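*Asks:* My questions concern the predicted model and sequence given below.
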Amino acid sequence: MSEYLTVRCPVCRRAHRYTLPSYPCACGAPVAPPLDRHRPAVPVAHRAWQEEWVTVRCAACGLPGEWPRPELGCPCGTSLRIPVAEDRTAAAPDGLVRDAVAAAERYLRRLGYRDLRRTGHRLPSGVWLRGHGVLAQVDPAALPATERDVECLWLAALAESRRGVHFSRAGHADGARARGDALGVPLFLIDRDGVPRPVNQAADGLDATGA
């Protein structure tokens, strides 16, 4: 049964029953942020991208992922941010570096790509990073990236006249590597230390020459 919480709007004092939605982890298990029942919901005064997401670790596979922070819209027009018990969420098991998106962003900046920004939504298979001349997909899943992942990135980058680059925390399946070679898509493995490592010829070239 989905977790729920009684939420009272501090502006109009209406009480609402909020049911927490769940999202599918890459492993297929449902994931939902743990609610904090000891703190009240607060109105959203302003929005910032980094505040729209909460990191939650999947109870089934241990993979942390970024999910939309719970909110509730009150009929009075107030958007309420639902309190989340974040101290139970994002600690990475075994001391592994899990922030794959930040690692990929740092690496691309080192290569010379500027104006990098994350898109305003999270994809089931990762997060987009867009910059001048580049479209990167960062996949923090516990399973290797697939051939379809590489093909979808290539098509998206082609449509935007950018260079597609793929980062994966769990590596790439053999079919994905072969497709990356055929399409000229650089593929990188983000290792246990959070360092992107080239895994195909296109990635070796990009690592050597930069943007």
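*Replies:* On my side now, so go ahead.

*Asks:* Only C-alpha atoms from now on, for both contacts and neighbour counts.
*Replies:* Fine.

*Asks:* Show me the helices in this protein, by range?
*Replies:* Remark: helices assigned in the chain by DSSP state H are 100-111, 147-159, 174-183, 201-209.

*Asks:* can you state the direction angle for the longest one and helix 174-183?
*Replies:* If I follow you right, that is helix 147-159. Here helix 147-159 points in a direction 30 degrees away from that of helix 174-183 (axes from the mean of the first three to the mean of the last three CA atoms, to 10 degrees).

*Asks:* One more: the last one?
*Replies:* With the same axes, to 10 degrees as the basis, helix 201-209 and helix 174-183 are set at 60 degrees to each other.

*Asks:* coming back round to it: using a markdown table, lay out the helices of the chain together with mean neighbour count.
*Replies:* Shown next, in a markdown table, are the helices of the chain (neighbours: other CA atoms under 10 Å):
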| stretch | mean neighbour count |
| --- | --- |
| helix 100-111 | 18 |
| helix 147-159 | 17 |
| helix 174-183 | 17 |
| helix 201-209 | 16 |
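
*Asks:* could I get those helices as CSV with distance to A141?
*Replies:* Listed next are these as CSV, based on distance: least, CA to CA, whole Å:
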stretch, distance to A141
helix 100-111, 10
helix 147-159, 12
helix 174-183, 15
helix 201-209, 20
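
*Asks:* Hmm, G164 and W154 touching each other?
*Replies:* Yes: the criterion here is CA atoms under 8 Å, and W154 meets it with G164 at 5.7 Å.

*Asks:* ok, structure two:
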Amino acid sequence: MADCVPVRCPSCRREHAYTPATFPCACGQPLTVPVLPGGVATHVRQRTWKDSWVKLRCGACGRTDDWPRPEVGCACGVVIRPAVNLGAVGITPQGTAAGAGVPQGSLPAADPPPGGVPSAGVPRAVRRPVFVPVTIRTGQDAVTAAAAYLRWLGFSGVAQDRDRPVSGVDVRGTGVLARVDHSTSSARLRDVETLWLACLHENAVGAFFSLAGYRPDAQEGAGRLQVPLFALDLTGTPRPVNAAADRLIRTAPPAGGH
């Protein structure tokens, strides 16, 4: 398993305990993008596909390839990018994926869910198998990753919504609707409100996934409307960025799930 590295958000100064994800090289050996301990993280303000990848050489076979640059979704609503040690060889001796068992950041030790331990009467966390992320290289991959995550949470009948241009919903399942923003701009309040209205109309739970984080007004509005917000990184691992998302992870699936 890759070592846990402290990463400080340049916006709110909150420190995260981050464990880089591990992926298999074409030769079969596990490879981890080496995060630089003590490096200065940057705020992802304008996302481009070119800047979202880093070239690394496998220490086992010598192959050089593109790998997703590590990213962390902070509770303040921004996406931060830890510094990468480009002089290191991206390889780990173990074959165990970092963060196996739960998505990285689902319930981070450094950032406990608001309110602390659930009070009596609140459902306990659901036991789930290991989540297998979908590496994001295209916008469609982001939608696929969000759908896979909702299935992992326990929702049934999850599939892409072909009427998205009208409804503003990218993924729907039994009792759940989701919007996936894979653009290079932070998600807007209007987009969060559109999802909330769709959920209200269909009496469904909502989930918003964004690759570039959220504008402050969008995060504030989501808190007011209780819309779960998740930050997606290029490993395809969603991370909760508000209390509603933490609750969804702890209590899903609702009635209608499995």
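*Replies:* Okay, I see it. The model shown is predicted, which means the values in this text are computed figures rather than measured ones.

*Asks:* Quantify their similarity with the TM-score.
*Replies:* Aligned and superposed, the two chains score 0.53 in TM-score terms (TM-score structural alignment, normalised by the length of structure 1); 124 aligned residues with a CA RMSD of 2.5 Å.

*Asks:* Which of the helices of structure 1 sits closest to Y4 of structure 1?
*Replies:* Counting by CA to CA, Y4 of structure 1 lies closest to helix 100-111 out of the helices of structure 1; the figure is 30.7 Å.

*Asks:* Next, the mean deviation of the closest one compared to structure 2.
*Replies:* Following superposition, helix 100-111 of structure 1 is found to deviate from structure 2 by 0.8 Å on average (mean CA distance after the TM-score superposition for structure 1).

*Asks:* who's in contact with N242 of structure 2?
*Replies:* Going by CA atoms under 8 Å, 6 or more residues apart in numbering, N242 of structure 2 touches A75, Q219, G223, P228, L229, F230.

*Asks:* Next: F209 of structure 2.
*Replies:* Applying CA under 8 Å, 6+ apart, the residues near F209 of structure 2 are A146, A178, R179, V180, D181, L229, F230, A231, L232, P238.

*Asks:* Out of those, who's the most crowded?
*Replies:* Highest neighbour count within the contacts of F209 of structure 2, by other CA atoms under 10 Å: L229, with 32 neighbours.

*Asks:* Now do the same for that one: its match in structure 1.
*Replies:* Correspondence of L229 of structure 2 to structure 1, assessed by TM-score structural alignment: L187.

*Asks:* Hmm, G205 and that match touching each other?
*Replies:* No: using CA under 8 Å, L187 of structure 1 makes no contact with G205, being 10.8 Å away.

*Asks:* Give me the aligned partner of E151 of structure 1 over in structure 2.
*Replies:* In structure 2, E151 of structure 1 lines up with E193, judged by TM-score structural alignment.

*Asks:* now P198 of structure 1
*Replies:* By TM-score structural alignment, P198 of structure 1 lines up with P240.

*Asks:* what residues are up against the residue lying closest to that match once chain neighbours are set aside?
*Replies:* Nearest residue to P240 of structure 2, sequence neighbours excluded (CA to CA, 6 or more residues apart in numbering): F230, at 4.5 Å. Taking CA under 8 Å, 6+ apart, we find F230 of structure 2 in contact with G73, A207, F208, F209, S210, P238, R239, P240, V241, N242, A245.

*Asks:* can we see that at 7 Å?
*Replies:* Contact analysis of F230 of structure 2 by CA atoms under 7 Å, 6 or more residues apart in numbering lists F208, F209, S210, P238, R239, P240, V241, A245.

*Asks:* I figured the first one was touching H182, is that so?
*Replies:* No: counting by CA atoms under 7 Å, F208 of structure 2 sits too far from H182 to count as a contact (11.0 Å).

*Asks:* Between these two, which is the more surrounded one?
*Replies:* Neighbours per residue (other CA under 10 Å) separate F208 of structure 2 from H182, with F208 holding more: 27 against 22.
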